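In: Dropping a prediction and its sequence here:
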Amino acid sequence: MSKRLLRDIQSIKEDQDWKFTVTPSESDISQLRATFEGPSNSPYDGGVFVVDISVPNEYPLKPPKVKFETRLFHPNVSSQTGAICLDILKNAWTPVYTIKSILISLQQLLDSPNPSDPQDAEVAAVYLKDRNQFDITAAQWTRQYAQPAATGPKIDQASLDRFASMGFPPEQVAPVMEKLGLERVEDDDQVNRVVEALLQ
């Protein structure tokens, strides 16, 4: 799995046309956090959407588990849990698909919802009964939940508390940790890196 997954990640980093990003967890390469832009001329235009991807050991024979971290108003995405109804993540999966294939499919799903096979029945009902109201609500959610500034790494609160006890306020620590690519500090070396950056 790891060689194939590393190739997938490298392919996304080298291909700037799609403007995708993918970041493995520091402690587990099979846990990914990816982003993509909302399709142009859609209610999701201008948004940046974050998905969590959990890659099984059997990949690519089995599909990853994928869910939206960003809240969005869409018939095929749960507005509560971020669960996704997409055939290639289930019975239509084949080993030729890649992480990039998944992100492309998700972007296309935002552009072309499938209300006849919904993940969120209430949203699908709005889509079918009042498309204009659906577009308005989806655009509102995009502005509220999917703005680029909100897509940086989520900084672990316990890590912020640790630095607060050392006299460093969270609003000062968080941007430094983001710059260093750290969502949390797990050992003394990481703590020292952050402290050194704070004192510069």
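Out: That came in fine, so what should we check first?

In: switch to C-alpha atoms for all contacts and neighbour counts from now on
Out: Fine.

In: Can you tell me how far L109 is from G152?
Out: Note on L109: its distance to G152, by CA to CA, to the nearest Å, is 23 Å.

In: again, but for M1
Out: As judged by CA to CA, M1 and G152 stand 27 Å apart.

In: Ok, W18 next?
Out: According to CA to CA, W18 and G152 sit 19 Å apart.

In: what comes into contact with whichever strand or helix holds A124?
Out: Per DSSP states H and E: A124 is located in helix 121-129. Here helix 121-129 makes contact (CA atoms under 8 Å, 6 or more residues apart in numbering) with 73-76, 115-116, 118, 133-134.

In: Can you lay out these as JSON lines showing secondary structure?
Out: JSON lines is the format used below for those (DSSP: H, G, I helix; E, B strand; the rest coil):
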{"residue": "F73", "secondary structure": "coil"}
{"residue": "H74", "secondary structure": "strand"}
{"residue": "P75", "secondary structure": "coil"}
{"residue": "N76", "secondary structure": "coil"}
{"residue": "P115", "secondary structure": "coil"}
{"residue": "S116", "secondary structure": "coil"}
{"residue": "P118", "secondary structure": "coil"}
{"residue": "Q133", "secondary structure": "helix"}
{"residue": "F134", "secondary structure": "helix"}
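
In: and the comparison structure, right after this:
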Amino acid sequence: MSTSARTRLIRDFETLQYDPPGGITGGPCDNNLMLWNSSIFNPDFTPWHGGMRLTLKFSEDYSYKTPSIQFISKMFHPNIYEDGRIYLGIIESTWTPVYDVAAILTTIQSMLCDPSPYSPANREAARMFIENKWEYDRKVRDIIARSFTADRSCNN
């Protein structure tokens, strides 16, 4: 691993340990600094309050390149593919090396409650979000309630 990527990931980890944004946790899996597990919790009044788990895979080019991000928890969201990958246009379109892991996770946390349904990764979720928000929220709550405990390990 490059020294700059390693140094940056250690700094990002320390930030998350000592000054985490509300509702966000994360860190390296086992002794692999290039693979992280994270959890995002949103406020109780949102359909996303049950908590979601995701992995971040970093390349040697981090922080000049975004990590690969995938939800472990089952998701139903306009900007998240059925396999858990995030439509990264939201993050990549504004990416700068100034962003750290906390900023990435905070952006995702915000995206959960404020999706972009007009450039969807999941067309069914986008359609439901636009046409029947109540039903969309109900489906999200149901999926989140069942999926948080049925996740995979760091070995993805």
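Out: Nice, thanks for sending it over. Quick caveat: nothing in here was measured; it's all calculated off a predicted structure.

In: that older thread, neighbour-wise, which one of the contacts of helix 121-129 of the first structure leads?
Out: H74 (31 neighbours; other CA atoms under 10 Å).

In: which ones are touching it?
Out: Counting by CA under 8 Å, 6+ apart, H74 of the first structure touches 110, 113, 120, 123-124, 138.

In: Next one: the residue in the second structure that it lines up against from A121 of the second structure, what distance?
Out: Counting by TM-score structural alignment, H74 of the first structure corresponds to H77 in the second structure. Distance of H77 of the second structure to A121 of the second structure, computed by CA to CA: 8 Å.

In: do the same with K133 of the second structure
Out: K133 of the second structure is 17 Å from A121 of the second structure, by CA to CA.

In: The two - which one has more neighbours?
Out: For K133 of the second structure versus A121, the count of surrounding residues by other CA under 10 Å is larger for A121: 20 against 14.

In: mind listing what the alignment partner in the first structure of that one touches?
Out: Using TM-score structural alignment as the criterion, A121 of the second structure maps onto Q119 of the first structure. Counting by CA under 8 Å, 6+ apart, Q119 of the first structure touches 75-78, 83-85.

In: same question, M1 of the first structure
Out: Taking CA under 8 Å, 6+ apart, we find M1 of the first structure in contact with 57-60.

In: farthest pair in those?
Out: In the contacts of M1 of the first structure, the most distant members under the criterion CA to CA are N57 and P60, with 8.5 Å between them.

In: Who has more neighbours out of the two?
Out: Higher neighbour count among N57 of the first structure and P60: P60, with 19 against 12, using other CA under 10 Å.

In: Spatially, which residue comes closest to the aligned residue in the first structure for D61 of the second structure, not counting chain neighbours?
Out: Here D61 of the second structure is matched to E58 in the first structure, going by TM-score structural alignment. What sits nearest to E58 of the first structure in space, not counting adjacent residues and going by CA to CA, 6 or more residues apart in numbering, is M1, at 6.6 Å.
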